[in-house]
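Student: Here is the input, now give the coordinates:
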Amino acid sequence: MPTILIKAATVVNENKQFIADVLVTDGLIDRIERSIDLKADKEINAEGLHLFPGCIDDQVHFREPGLTHKGNIHSESRAAVAGGITSFMEMPNTMPNALTQELLQDKYDIAARNSLANYSFFMGASNDNLSEVLRTDIRNVCGIKVFMGSSTGNMLVDNPTTLEHLFANSPMLIATHCEDEATIQSNLSHYKQLLGDNIPVRLHPKIRSAEACYLSSSMAVELAKKHNTRLHILHISTERETHLFSNNISLADKRITAEACIHHLWFSDEDYAEKGNLIKWNPAIKTAADRNGILAAVLDGRIDVIATDHAPHTIAEKSLPYLQAPSGGPLVQHALTAMLELYHHGKITLEQIAEKMAHNVATIFQIEKRGFIREGYYADLVLVNLNKPWHVEKSNILYSCGWSPFEGSTFKSKVVSTIVSGNLAYENGALANDKSGQRITFAR
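Tutor: Just a heads-up that it's a prediction; the model follows:
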């Protein structure tokens, strides 16, 4: 593999900033020193640029197999790399659902052929596949995904006995989507009686309500405490839920962790008037108070990870009436720059961004040799210019679906280069043609 020498970067890593040269050899970070004087195959002048560990997104939906009219592993991994995300963990609600080890392996095979970013895939749980779940290889699979609330696909796990067995016997981390289905259906029935099929999207957070989220999240926490399960609750969307989590224990010792998503940190229910179904997600984007409470929990350590829940749909699908329009939207290309925008607004530090989007994900999932800028670790790196404004428009959107909820926004920061497992995968707007992503492994 070509050697890469990054010169005079401002390194953001492990709660510090410092200027250094970084040498990449054979896909690994070889040396980190104040000055490295040697020739490399590729030299990058990073003076004035910030070097972050590559972001690790622990929740994406890349739609392959079966839903590739929305996106696929190749297209969405390219968008991720352009946004500074070097590794992703993808969800099992593709078609067919990844509910057997054979179907799970099919996804790994596709990624090995097509992914520009490093990859892992969650094993899916259903009401009747416990024996398959228990066959999952803990060193080669990121975790088990449990939908404790229906979402895209048909993977609702609502059988109490199944949930007990899953939490009691899981050999690895369980990641949950938490919304109480009975509450959602009751709310939906109420609004259908009032409005028929003409329900406006602004009522989405009333239907998929704060109560539905808290009931389900608190139940997951209770089950995890009962069985000492390693639980990771995805996309927290309410301030109330943040109080289910602790910040008085080291991350390595936490048994229950949580994730916040970009859209819940950026938008509020006031934005439905302008954005409509483009910001229809499950769980729903809720109030400004919820948004502020989630950010507070990110900053004080109750919430450990920032991710995307990238879930593309075509603009035609999103243009349907509220009840027919699917939930989810594309985010991987703009996640890091959106968080850097919050940095520019004084709401988060650069060190916290590196912690929540790289370090902590690696620690929580016990990822081998990724998530930090350390000698001997894989060279997953992203160079950012904090002072290079750019405008999000259709011509520079890389998602297969061709749209973004950030379209029309101007970001102050721009990703300049992304290195994936030692390969220069993105530089100044150009993406590499080779598929440089590797399968993520876990030290378990």
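Student: CA atoms for contacts and neighbours, from now on please.
Tutor: Fine.
Student: all helices of the stretch 151-300 of the chain, in order?
Tutor: Along the stretch 151-300 of the chain, counting by DSSP state H, counting those that start in this stretch, helices occupy 160-169, 181-195, 204-207, 210-227, 262-266, 272-275, 288-300.
Student: Export those helices to a markdown table and append columns for distance to T418.
Tutor: Putting these into a markdown table (distance: least, Cα to Cα, whole Å) gives the following:
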| stretch | distance to T418 |
| --- | --- |
| helix 160-169 | 38 |
| helix 181-195 | 40 |
| helix 204-207 | 36 |
| helix 210-227 | 35 |
| helix 262-266 | 20 |
| helix 272-275 | 30 |
| helix 288-300 | 25 |
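Student: and these, which is most packed in?
Tutor: helix 262-266 (a mean of 23; mean count of other Cα atoms under 10 Å).
Student: wait, doesn't A168 sit right on T229?
Tutor: Yes: using Cα atoms under 8 Å, A168 is in contact with T229, at 6.9 Å.
Student: Select, out of the helices of the stretch 151-300 of the chain, the one closest to V384.
Tutor: Among the helices of the stretch 151-300 of the chain, the nearest to V384 by Cα to Cα is helix 262-266 (18.4 Å).
Student: so what secondary structure elements neighbour that closest one?
Tutor: helix 288-300, helix 335-344 (3 or more Cα pairs under 8 Å, 6 or more residues apart in numbering; DSSP states H and E).
Student: I'd like these written out as a markdown table, with distance to Q324 added.
Tutor: A markdown table is the format used below for these (distance: least, Cα to Cα, whole Å):
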| stretch | distance to Q324 |
| --- | --- |
| helix 288-300 | 26 |
| helix 335-344 | 27 |
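Student: One more sequence to fold, the one below, so I can look at both together:
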Amino acid sequence: MKTLIKDATIVNEGLKFKGSVLIDGEKIEKVFPHTVPADFDTSHTEVIDATGLLLIPGAIDDQVHFREPGLTHKGEIATESKAAAAGGVTTYMEMPNTNPQAVTQEELQKKFDRAAEVSAVNYSFYMGATNDNLDEVLKTDPTKVCGIKVFMGSSTGNMLVDDDATLSEIFKNAPTLVATHCEDEATIKANTEIARQRYGENVPISRHCHIRSDEACYKSSSKAVELASKFDTRLHILHLSSAKEMSLFSPGRVSDKKITAEVCVHHLWFDERDYIDYGTRIKWNPSVKCEKDKVALWEALLADKIDVIATDHAPHTLEEKNNSYFKAPSGGPLVQHSLVAMLELSKKGFISVEKVIEKMCHAPADLFRVNKRGYIREGYFADLVLVDPNKSWIVAPENILYKCGWAPFERTEFSNQVVSTFVNGLKVYDNNRIIHPNYGQAVTFNY
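Tutor: As a prediction, this is how the structure comes out:
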């Protein structure tokens, strides 16, 4: 049967209008603005009354860590992709710092094979770069792999690429977009030593933003921009966190840029003052920084200097997080709550709903050249989300789908809720239930 999502408020390509969408198989067959024609035959069509609901394209999260293989006590592709579906994320791009690392074509393919078996939503995986795997990196197929991930700051997983000759070769010859984690290692080590001299091993979490400082971020980000400019590389800098870095980027349409920028939900929501209440639960790399940095990120996002909004979803167990500063790992789970958090900020006047959809759905599709996703268009894959914009609910353990069982937004009340998520035309999530747990596909890219 076909599916007709009827009388929704469609938010797509900068417009908000009442309309309906007809799904046939995996694709969108027809978009009806206003009303469905009176003579439309619904005899072999499931009709979903979406009156009062928003209908949007599925979000595309270009930065997640689903922890499989090797770290599956924290999360795994099956559990975290279900959380993504519950959050209205229909495509994710997953990072290579697993165990083993995805730094050979063989290990990368294993992740694709596993996702084909268990992923609830669509997927791609980054090829990881190291100081000594250039040959493997250059074998990457740009039509099948979202990008090359370069850790220009060690963060986690011991994948730091700090050899200048290797960096030059990657930026010069990468067959795909290069996505970077930018924090200068020498600056962080120097700041860590200063903190240890003052506090010993009992460094307060509030010092995290001074250890992993704006200078550490800027020094590394500016180096990446310099390399990309020199070699005409498609560069995407992940999880920007500081005001200082905003001078490196230009406003404009994402499709017109070679150098692009991402901000994560937590850097738009939290700032240094929140360490008091949240402690190591909001310890991320790069760090949550000062209020002025958060304000600058918002200004850059609205001015189109920053192109996409993502999560850097990186689950750890509460036992791991509830440690002292040096022992608590960085990262937290977010993929189930990113869309509703941004819609909440829209209600508070920070950003329009149309802009949220642009930055979480359209722009990632354009930036990565994803094939026929990210928009509500005829002939595109039916990756769609229904949202109730007037449904209040509180994040609590009983409705958290992350394997780690907790969320930074726990006890937060949101006034909008994901009702249903369609992946490749099939409803995989509906009213707090996962219906089809393994319907995701590997996305492809237009090169």
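Student: Could I get the TM-score for this pair?
Tutor: The TM-score (TM-score structural alignment, normalised by the length of the first structure) is 0.98; 442 aligned residues with a Cα RMSD of 0.8 Å.
Student: Nearest to G66 of the first structure, out of the helices and strands packed on helix 262-266 of the first structure?
Tutor: Among these, the nearest to G66 of the first structure by Cα to Cα is helix 335-344 (25.5 Å).
Student: so the closest one aligns onto which residues of the second structure?
Tutor: Helix 335-344 of the first structure lines up with residues 338-347 of the second structure when matched by TM-score structural alignment.
Student: Need the contact partners of the matching stretch.
Tutor: 59, 87-89, 265, 310-311, 351-353, 356, 360, 414-418 (Cα atoms under 8 Å, 6 or more residues apart in numbering).
Student: Same question for stretch 17-34 of the first structure.
Tutor: Contacts of stretch 17-34 of the first structure (Cα under 8 Å, 6+ apart): 1-12, 35-36, 351, 373-379, 421-423.
Student: Which positions in that stretch come out as buried?
Tutor: 17, 19-25, 27-32 (16 or more other Cα atoms under 10 Å).
Student: Likewise for stretch 419-430 of the second structure?
Tutor: Neighbour-count burial for stretch 419-430 of the second structure, counted by 16+ other Cα under 10 Å, picks out 419-430.
Student: Which part of the first structure matches that stretch?
Tutor: Counting by TM-score structural alignment, stretch 419-430 of the second structure corresponds to 416-427 in the first structure.
Student: same thing with stretch 167-181 of the second structure?
Tutor: By TM-score structural alignment, stretch 167-181 of the second structure lines up with residues 163-177 in the first structure.
Student: which outside residues touch that stretch?
Tutor: 130, 133-134, 136, 138, 142-149, 157, 220, 223-224, 227-235, 365.
Student: Need the buried ones from these selected in ChimeraX.
Tutor: Entered in ChimeraX, the line below selects the buried ones among the contacts of stretch 163-177 of the first structure, by 16+ other Cα under 10 Å:
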select :130,133,134,136,138,142,143,144,145,146,147,148,149,157,220,223,224,227,229,230,231,232,233,234,235,365
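Student: picking that back up, would you mind measuring the gap between the ends of the match of stretch 167-181 of the second structure?
Tutor: End-to-end span of stretch 163-177 of the first structure (Cα to Cα, to the nearest Å): 13 Å.
Student: do stretch 172-189 of the first structure as well
Tutor: 37 Å.
Student: Check the offset of it from the chain's centre.
Tutor: 19 Å (Cα atoms, centre = their mean, to the nearest Å).
Student: Stretch 164-177 of the second structure now?
Tutor: Relative to its parent chain, stretch 164-177 of the second structure has a centroid offset of 24 Å by Cα atoms, centre = their mean.
Student: before we move on, what about stretch 132-147 of the second structure?
Tutor: Centre-to-centre, stretch 132-147 of the second structure and its host chain are 21 Å apart (Cα atoms, centre = their mean).
Student: now it: which residue numbers in the first structure?
Tutor: Alignment note (TM-score structural alignment): stretch 132-147 of the second structure is matched to residues 128-143 of the first structure.
Student: Next, count neighbours for the counterpart of A307 of the first structure in the second structure.
Tutor: In the second structure, the residue matched to A307 of the first structure (TM-score structural alignment) is A310. Per other Cα atoms under 10 Å, the neighbour tally for A310 of the second structure reads 26.
Student: so who does A310 of the second structure touch?
Tutor: 60-63, 239, 262-265, 338, 360.
Student: Quick check: buried residues in stretch 117-137 of the first structure?
Tutor: For stretch 117-137 of the first structure, by 16+ other Cα under 10 Å, it's 117-127, 130, 132-134, 136-137.
Student: Out of these, list just those in helices.
Tutor: Judged by DSSP state H, helices contain the following of these: 130, 132-133.
Student: Next, format the residues you listed as a markdown table and append distance to P389 of the first structure.
Tutor: Formatted as a markdown table, these follow (distance: Cα to Cα, whole Å):
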| residue | distance to P389 of the first structure |
| --- | --- |
| L130 | 49 |
| E132 | 48 |
| V133 | 46 |
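Student: Just the closest of the residues you listed to N45 of the first structure, please.
Tutor: The nearest one, if we look at those relative to N45 of the first structure and count by Cα to Cα, is V133, at 47.4 Å.
Student: Which residue ranges of the stretch 301-447 of the second structure form helices?
Tutor: Shown for the stretch 301-447 of the second structure, the helices assigned by DSSP H, counting those that start in this stretch span residues 318-321, 338-347, 353-357, 363-368.
Student: Would you tell me which of these gets closest to N99 of the second structure?
Tutor: Shortest separation from N99 of the second structure across these is recorded for helix 318-321, at 17.6 Å, computed as Cα to Cα.
Student: Now do the closest one: everything it contacts.
Tutor: Contacts with helix 318-321 of the second structure, where a contact means Cα under 8 Å, 6+ apart, come from 280-281, 327-330, 404, 406.
Student: Check the offset of that helix from the chain's centre.
Tutor: Taking Cα atoms, centre = their mean, one finds the center of helix 318-321 of the second structure at 22 Å from the center of the full chain.
Student: And stretch 379-398 of the first structure, by the same measure?
Tutor: 18 Å.
Student: now it: which residue numbers in the second structure?
Tutor: Using TM-score structural alignment, stretch 379-398 of the first structure pairs with 382-401 in the second structure.
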